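> kindly return the folded structure for what I paste below:
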Amino acid sequence: MLKSILKYLISSLLALVLLSWAFSTSHLHWRDLLLTFFKADYNWVTVSIVIAIISHLLRALRWEQLLGAMKYQPGTVRTFSAVLIGYFANFLVPRLGEVSRCGSLKKTADIPFEESFGTVITERIVDLLSLVVLVGITFIFEWKPLQESLFPTLHLPSGTLIITASVLGLLGLGILWKFKDFLQKVGKESKVGKMILGWVAGIGSIRHLDQPGKFIGYSAGIWLCYYLSTYTLFLAFPMSENLGMSAALTVLVMGTFGMATPTQGGIGAYHSLVASAFVFYSLAYKDGFMLATFFHGTQMITLLLLGGISFILTLFLPKINSRVDQN
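Sure thing, here's the model as predicted:
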């Protein structure tokens, strides 16, 4: 109990420190934020919110497919509600979302916590790999602004970057394949190795899906919706509407890293990273921070509202036995 309280206090303190630092660095005043919010085109904001909700629905459908491979059919209403409850919980306590969504399905669909949590781990591995691919695509298409901001003295053509990254990636895979037996032996003898081998096993479980193509489609659809939701928010503000679709890719990647930090809903880290991303495109840090605050606030309000509604809904949903007869 004490350990959980300490973790919560540390994460809250970290969020407060990061947010305070971002505010002081940007020299932003609350009046500036209010003026920015009043100038927003809420037609585009509404479109962005709708697209974001679709991404959450796709995540629920993908999770439902993983559960189906384990002979459970909880239904979309229960899985969608559980996903939204998980997002809601993450804004209260970092990393509580995974536990909350599995607890929700235990309550409404009688799915053992351990089994549903295993599917969540598989989901997280797939999301991590998707993010790695997204980062690679971002560096390929947005190498110039990133290079000018991060590596001003480095002059490396994007073509050379692609070839170098491809060669190094293939070389790394070749080494892993060459020494796979040795790595498996070492992996079983260490905690980190066991964790990595567990991740590999989790990815391998996807092979048991009835329709793996649908799973890939759901995964691609989730990230496409994330991207479109970000880009449509660009269109809601005069200062960002002309930055282009590729800039939205950079903001999405930086924002994803921010949301992954151990703070409630990525508070503080998201604001700092996204504001810095806008600087890559010659936007003042102050303006970038205002946009980051609006982007994050839109997500937070939507997820807290929908998550709260979902929690209330689960109180009235009858508990079912979602286990499908294997005979």
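> only C-alpha atoms for contact and neighbour calcs from this point on.
OK.
> the residue nearest to residue 176 when sequence neighbours are not counted: neighbour count?
Computed as Cα to Cα, 6 or more residues apart in numbering, the closest residue to residue 176 that is not its neighbour in sequence is residue 183, at 7.9 Å. For residue 183, the count of nearby residues is 15 (other Cα atoms under 10 Å).
> do the same with residue 62
Neighbours of residue 62 using other Cα under 10 Å come to 21.
> which residues in the stretch 151-300 of the chain form strands?
Counting by DSSP state E, counting those that start in this stretch, the stretch 151-300 of the chain yields no residue ranges for strands.
> packing partners of the helix or strand where residue 48 lies?
Take DSSP states H and E as the rule and residue 48 turns out to sit in helix 42-69. In this structure, helix 42-69 makes packing contacts with helix 76-90, helix 113-141, helix 212-234, helix 285-316, judged by 3 or more Cα pairs under 8 Å, 6 or more residues apart in numbering; DSSP states H and E.
> what angle sits between that helix and helix 285-316?
Counting by axes from the mean of the first three to the mean of the last three Cα atoms, to 10 degrees, helix 42-69 lies at 50 degrees to helix 285-316.
> could you also give me the structure for this second sequence? I'd like to compare it with the first:
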Amino acid sequence: MGSKLRFETDPHNRLLVRSSSLRVPQYRRTLEGTFKAGKGNVLVYQLRKSSGSDVPQQIKFTGNWTFEKGETLVFTLDKWSNRGHTGKLYIGAKAIDARSDELVFEVNTKNTDNSERFYLLRLTGIWQADMRNRLNFVVEKERGDCDRLTFEGSWSINEKNQLAYVLASRRLKRKKDRTRALVFKGEWEMADRHTLSYVLSRELGSRFDFQVGLRRAGEGFVRYEMFIGAHPAGKSITLKGNWNLDARKGIIFEMKKEGERVSRLTFGGKCRLARGKVIEAHLLDAAGKDTGVSLKLSRALAKGAGEGFLEVLASGRECVLSAGYGLLW
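Alright, predicted model coming up:
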């Protein structure tokens, strides 16, 4: 049986090989190359091509992915799947892009001539929120199991109603603060009374489901309060857009996306005409239950709900719009 090896990384993200047996002379060697994720997100170290070979050499590892201190990927080797070889590989990696099925990192290394080199490492999987409303990237593995990379920091909603995770913020002299963030492209929807979802890919099931309660609604905005695990405590989600009434769908909150696309949240409402000028609506959820939040809308929006809605309002009676169904008689 050959001697067992221990694999590590040096400060420049290069693979370091040591002998782990006391029966053989101590062996230590730094291998020049780059890390990448192979099929099933196994870790592959691509060695620099040697002068005597046209085929690049590779070392493939199986193990578990974790995330530490925001910018360190950790890969722990599975001893039994790597011929008894052991090790924990710390890869200094900056997350630079997030897609519905991919998380992209930038890694830098140094060559033997001391020149610096940057490259990308891509992991595949889906995004989810955990019970504490933290963002998690679920790394899908070869045998059907998965690892979770948890982003412990804070996230927010930008001016385009997109979810953004702040990676780093640096204050510059005489200039505005420079912030680096992962921006997720998706659309908002109410999955149920207490679940506000940001859907990245419906087909893949890549989505953030947040536990919330409707807190307030007003001209141009709707605000939700998060129940548990919010960072910082008391965190809320405020979305910006426009209110409309629809005879078939109910009370609609519309948010513009890139291009001509529009994302919508749908509510029901008990509506009446207040002082003949504004529509006062008590918002209902999809199940028809009162949310405890009221909203004042311009009377001009009543045209979108149809003639029947206008007639009921004009008579002074209360009119009910059902989420997804529209006017109820």
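> what's the TM-score once they're superposed?
Overlay of the two chains. TM-score (TM-score structural alignment, normalised by the length of the first structure): 0.21; 114 aligned residues with a Cα RMSD of 6.4 Å.
> quick check, residue 138 of the second structure in contact with residue 151.
No: Residue 138 of the second structure lies out of contact with residue 151 (Cα atoms under 8 Å); the separation is 11.3 Å.
> residues contacting the residue nearest to residue 66 of the second structure when sequence neighbours are not counted?
Excluding the flanking residues, the one nearest residue 66 of the second structure by Cα to Cα, 6+ apart is residue 74, at 5.1 Å. By Cα atoms under 8 Å, 6 or more residues apart in numbering, residue 74 of the second structure lies in contact with 65, 66, 67, 68, 88, 89, 90, 91.
> kindly recompute the last result at 7 Å.
Taking Cα atoms under 7 Å, 6 or more residues apart in numbering as the criterion, residue 74 of the second structure is in contact with 65, 66, 67, 88, 89, 90, 91.
> got it, and residue 191 of the second structure?
Going by Cα under 7 Å, 6+ apart, the list of residues near residue 191 of the second structure reads residue 197.
> now the helix or strand harbouring residue 59 of the second structure: buried residues?
Assessed by DSSP H and E, residue 59 of the second structure sits inside strand 58-61. Within strand 58-61 of the second structure, the residues that count as buried by 16 or more other Cα atoms under 10 Å are residue 61.
> right, and the helix or strand after it?
For strand 58-61 of the second structure, the following helix or strand on the C-terminal side (DSSP H and E) is strand 63-68.
> now do the helix or strand that that next one is followed by and strand 63-68, the angle between them.
Downstream of strand 63-68 of the second structure, the next assigned helix or strand under DSSP H and E is strand 72-77. Between strand 72-77 of the second structure and strand 63-68, the angle comes out at 160 degrees (the same axes, to 10 degrees).
> by contact count, what packs against the next helix or strand after strand 72-77 of the second structure?
Scanning forward in sequence from strand 72-77 of the second structure by DSSP H and E, the next helix or strand is strand 86-99. With contacts defined as 3 or more Cα pairs under 7 Å, 6 or more residues apart in numbering; DSSP states H and E, the packing partners of strand 86-99 of the second structure are strand 5-9, strand 72-77, strand 102-110, strand 178-184.
> the second one vs strand 5-9, what angle?
Taking the same axes, to 10 degrees, strand 72-77 of the second structure and strand 5-9 form an angle of 170 degrees between their directions.
> then the last one?
What separates the directions of strand 178-184 of the second structure and strand 5-9 is an angle of 120 degrees, with the same axes, to 10 degrees.
> buried set for the helix or strand that comes right after strand 178-184 of the second structure?
Note on strand 178-184 of the second structure: by DSSP H and E, the next helix or strand toward the C-terminus is strand 187-192. Within strand 187-192 of the second structure, the residues that qualify as buried by neighbour count (16+ other Cα under 10 Å) are 187, 188, 189, 190.
> list the contacts for the last one?
Just to be clear, that refers to residue 190 of the second structure. Counting by Cα under 7 Å, 6+ apart, residue 190 of the second structure makes contact with 196, 197, 265.
> what sits closest to the spatially most central residue of the first structure if chain neighbours are left out?
In the first structure, the residue lying closest to the centroid (Cα atoms, centre = their mean) is residue 256, at 5.1 Å. Closest residue to residue 256 of the first structure apart from its sequence neighbours, by Cα to Cα, 6+ apart: residue 270 at 7.8 Å.
> okay, the helices and strands packed on helix 42-69 of the first structure, which one's buried deepest?
With neighbours defined as mean count of other Cα atoms under 10 Å, these peak in mean count at helix 76-90, which reaches a mean of 24.
> packing partners of it?
helix 42-69, helix 96-109, helix 285-316.
> list the contacts for residue 272 of the first structure?
Each residue near residue 272 of the first structure by Cα under 7 Å, 6+ apart is listed here: residue 22.
> roughly how far does it sit from residue 291 of the first structure?
11 Å (Cα to Cα, to the nearest Å).
> what of residue 79 of the first structure?
Distance, residue 79 of the first structure to residue 291 of the first structure, by Cα to Cα: 32 Å.
> next one: residue 233 of the first structure
9 Å.
> same check on residue 138 of the first structure?
Taking Cα to Cα, one finds residue 138 of the first structure at 20 Å from residue 291 of the first structure.
> give me the nearest residue to residue 290 of the first structure, chain neighbours excluded.
Computed as Cα to Cα, 6+ apart, the closest residue to residue 290 of the first structure that is not its neighbour in sequence is residue 33, at 6.0 Å.
> and that neighbour, what element?
In the assignment (DSSP H and E), residue 33 of the first structure maps to helix 30-39.
> strands of the stretch 151-300 of the second structure, start to end?
All strands of the stretch 151-300 of the second structure, identified by DSSP E, counting those that start in this stretch, fall at 155-157, 163-170, 178-184, 187-192, 195-201, 206-218, 221-226, 236-240, 242-246, 250-256, 262-274, 278-284, 290-298.
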